[in-house]
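Engineer: The following block contains a protein sequence and its predicted model.
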Amino acid sequence: MATIKMAYGRASLTLLIPDKNILNEIGCASSDPTTSGERVLSEALKSFDTDLVSNRRVTVLCDDYTRPTPRAEIFKALFPKLSTARAVDLVISTGTHAAKTPGNDDIIETAEKAAKSAGLRAIESFVHDVNGSGFIHAGQTSQGTQVRYNRVLDRAEIFIVISDMKPHYFAGYSNPIKHFLPGCCDFSAVENNHSMALDPKSSFGRHPLHPDPERQNNPLALDQLEAMGLIVGDRSVYAVHLITNEGQIMDAMFGEIFNTLPEMFRRVDGYFGETVEPADIAIVTPGGFPDDESLYTSQRALELTAAGVKTDGRVLFFSACENGIGTAKAKQNFYDRLVLPLADVLKTIEEEYVLYAHKAYKFALMIQKLKTLAIKSEIAPEILAAAHLTPIENPQQILNTWLAEKPDATINIFHHANKLAIYEKAKS
């Protein structure tokens, strides 16, 4: 009998599972305990030539508080390299997330302390607000996105993006390009871009800059790439690329993004990509807080592991959701869509896409495929049941029931599933 701990919110829950039923237990690769994140960063930043930023205004882009990026460690390593810059702007690229939050305030405080310690001449901090004003129109992409971006980006002479990379279920990968669109664009630009998530080719493991030509077709990621080009013009974009797990830095690289992204995509595939045989049951955790802070956020873990469960199979999902469904707009266009009959969910979104609806669309497709999608959550059971989910109080009890019905059922277990990329093994 295997004792399996599943991350849940800010704690964990335990399952007892017969060894004979377990097909795979997969999580993210662990960091080397003999190598510190500080050393990994130091090695990556050896290629940083301070002449790159000398007497220039540098804009550093970083993600917001909803991402568990080890920012203090990164600021400490990066900011001394910027000491010759004329000025430094820090922009938190929130996309459509809330701008004014205690978490984002903490990021600014951390950055300003690190800047002072590094002896930077000046640093100004900005939080992108999708509901703000002062957007500049950069033009239109080939796929029709009108690119309007935060005017603070026009202050930059060179960009450095702090990018915690992982598979992304429709943009291919979380990567530096996403810090421009959706990171610093207006609502309409993000909405048009994300409408392309309904295209099956807009999926994880695919990106126009992927080194494998067979994996370069991703319409949504291409739109983001074109948008970045319109925003930055002839200015250079560099990145501190990171691969992390549980806040630990496992790998890093610094360089101009077009020169480094193909290699970083290859590395992400190596750390997080797995090919498996689909099982009768998949047990999935996004990885605890903040990756299961809301149902809107945690749903990506199901998308990234969907290939690990058979059609008409069952999923046991651990997602505490301490922030409930998500923001008010996410609830309106994600949850409120999902309570419709599943056929209507798909039909209405195909007829008219609105931002956040891609989540409902993909969720509906998955629910249709499964016999049961059971969820352990702090969200009220009636709210979950209305969205075609099966709320459960006791995960062990439901698993025991499933195994009693089919004693030889196979099980795939996925930890930190918000970072995994699960592919189905080809049938022999």
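Structural biologist: It's in. Residues are numbered from 1 along each chain as shown.
Engineer: hey, let's count contacts and neighbours off CA atoms from now on
Structural biologist: Fine.
Engineer: so how many other residues sit close to G229?
Structural biologist: 17 (other CA atoms under 10 Å).
Engineer: And for N400?
Structural biologist: N400, neighbours per other CA under 10 Å, totals 15.
Engineer: Using the three-state scheme, assign it.
Structural biologist: Assigned by DSSP: H, G, I helix; E, B strand; the rest coil, the conformation of N400 is helix.
Engineer: what do you get for Y361?
Structural biologist: Taking three-state DSSP, the label given to Y361 is helix.
Engineer: and if you look at H416?
Structural biologist: coil.
Engineer: Quick one: residues contacting it.
Structural biologist: 27-28, 285-288, 301 (CA atoms under 8 Å, 6 or more residues apart in numbering).
Engineer: give me that answer again for 6 Å
Structural biologist: Residues in contact with H416, defined by CA atoms under 6 Å, 6 or more residues apart in numbering, are 27, 286-287.
Engineer: Next one for the comparison:
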Amino acid sequence: MNTVEMKYGKEKISINLEGAKSVSILNERPMDEIKDLKKAFKKGITTEVINSKPLNEIINEDDKVTIVISDLTRFWQRQDLICEQLVNYLIGELKVKHENIVVVVALGSHRKQSEEELCKLASKSVYDKVKIVNHDCDADDLVNVGTTPSGTEVYVNPLVVGRKVIMITGTVHHIMAGFGGGRKSIIPGVAGRQTIRQNHIQSLSKTEKRSDPLVGARLLTHNPINEDMNEAAKFIDVAFGINIVVNSSSKHSKLICGDFHDAWLKSCKYVDDAYGLRIKKEADIVIASCGGYPKDINLYQSTKSLFNATRAVKKGGALILLAECSEGGGAPDFFNWIDPLKRGVLDEELRASFTIGGYIFYAACESISKCNVYMLSSIDPDMVKDMKITASSNIEDLLNKINCKNKDIYVIPYGGNVVPLLEED
């Protein structure tokens, strides 16, 4: 295989790998795709529930019901289609009054969604029937439901207290919590800002200037972020969980429903079986695409591909990341941390003023330190040089820097999806 074609922005780039010792393509395993969503949803909440009664034995017609869904940054899971099925079922079959149903968008500390966005997130049908609200992590009426063993004071939206709560979440690998979805809809989803900070700062080692080694994609056992989230979730009486898994085309592959924790754990295994790809050894060179626009719209969005791709390259090897970054570095909460990096105080300042975007920047710098990172990008090369990234808008320039001759190369067409797993680990 001399040439590979990969997505870059809204285009495709051909890359000549002539002379390489070996070229292996790393793709996720083929996944099922739901053909009849209504049928799959009905099975998921009735005959195929995990460690739970079916939904119709949990919700009564006089209950006040809160449905929690994710915000626009996670719209890839298309929870609007599931939310529509759920509300139709609650009102049409269980006879729950529409005025007793409220949909809460689990923003965490993200920006408020517009009315147009709320309609998109929950579906027009749901928007026209029931109340839809943004969570506000700085609201005055947040409820203190307890303190976790690690000391996180858990303040949550009052709409998830004293009501029947149904969580709709999407499960993916996650750089901090091991896997997204499930209990992440509580922290950070519907939690207070200080609660989020107290939980997320546990991603940093207590004894060294580095991330806690127990924090990372796939890691659940002893992961302090995950375990603290699980403890916080115990304070919320979640009646039912609906976990969405999608394929790389954002088509629904599986709905795993039932007990909030147990059904989510099963969805994690399903995700890992599909996207966790075992490799026998690390390669000399890894060439990874984010999957094109909008996955490579900025550097912040591109970091997931960076994290995954560096797992597959030898220490001191080379990574070429295809990330156009048409909007530059991304949100200020991410890229403004370049200044403390330049001053050599990134660790100290992040611990003093922890933010999620800041930690993603911090973790990106850690991943980059493993190998030589080159980025095919429209970003200004001077913007990323202090991160130890060599950027160019010309693929030939980058290929000339790494020399593919007699090298083992991995090609990852969808870097944000595939999580390479070294067999010896």
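Structural biologist: Received, thanks. All values derive from a computational prediction rather than experimental measurement.
Engineer: Need the TM-score between these chains.
Structural biologist: Put the two chains on top of each other and the TM-score (TM-score structural alignment, normalised by the length of the second structure) is 0.85; 403 aligned residues with a CA RMSD of 2.8 Å.
Engineer: re the thing from before, which of the contacts of H416 of the first structure map to contacts in the second structure?
Structural biologist: Retained in the second structure by both residues aligned by TM-score structural alignment, their matches' CA atoms under 6 Å are the following of those: 286-287.
Engineer: Neighbour-wise, which one of the contacts of H416 of the first structure leads?
Structural biologist: Neighbour-wise, those (other CA under 10 Å) top out at P286, 31 neighbours.
Engineer: Give me the secondary structure label for that one.
Structural biologist: Assignment for P286 of the first structure (three-state DSSP): coil.
Engineer: ok, the counterpart of it in the second structure - contacts?
Structural biologist: Here P286 of the first structure is matched to C290 in the second structure, going by TM-score structural alignment. By CA under 6 Å, 6+ apart, C290 of the second structure lies in contact with 296, 305, 414-416.
Engineer: Now with 7 Å, please.
Structural biologist: 296, 302, 305, 322-323, 414-416 (CA atoms under 7 Å, 6 or more residues apart in numbering).
Engineer: Identify, from these, the entry nearest to E396 of the second structure.
Structural biologist: L322 (12.7 Å; CA to CA).
Engineer: Test my guess that the closest one contacts S378.
Structural biologist: No - at 10.1 Å, L322 of the second structure does not count as touching S378 under the criterion of CA atoms under 7 Å.
Engineer: Run a quick neighbour tally on Q85 of the second structure.
Structural biologist: Counted with other CA under 10 Å, Q85 of the second structure comes out at 18.
Engineer: same thing with the one 3 residues further on?
Structural biologist: For N88 of the second structure, the number of neighbouring residues by other CA under 10 Å comes to 18.
Engineer: Now which residue in the first structure aligns to it?
Structural biologist: Match for N88 of the second structure (TM-score structural alignment): P80.
Engineer: Over to that match. Which of the three states is it?
Structural biologist: P80 of the first structure - assigned by three-state DSSP - is helix.
Engineer: And for the one 10 residues further on?
Structural biologist: Secondary structure assignment for L90 of the first structure (three-state DSSP): strand.
Engineer: Show me what it aligns to in the second structure.
Structural biologist: In the second structure, L90 of the first structure lands on V103 (TM-score structural alignment).
Engineer: and its match, how many neighbours?
Structural biologist: 26.
Engineer: Test my guess that it contacts I67.
Structural biologist: Yes - between V103 of the second structure and I67 there is a contact under CA under 7 Å: 4.7 Å.
Engineer: which one is S123 of the second structure nearest to, not counting chain neighbours?
Structural biologist: D80 (4.9 Å; CA to CA, 6 or more residues apart in numbering).
Engineer: That neighbour belongs to a helix, doesn't it?
Structural biologist: Yes - assigned with three-state DSSP, D80 of the second structure falls within a helix.
Engineer: Hmm, K124 and it touching each other?
Structural biologist: No - assessed by CA under 7 Å, D80 of the second structure is found out of contact with K124, at 8.7 Å.
Engineer: which of these two has more neighbours?
Structural biologist: A count of neighbours by other CA under 10 Å puts D80 above the other of D80 of the second structure and K124, at 22 against 14.
Engineer: How are the helices of the stretch 1-150 of the second structure distributed by residue range?
Structural biologist: 37-45, 79-92, 115-122, 124-129 (DSSP state H, counting those that start in this stretch).
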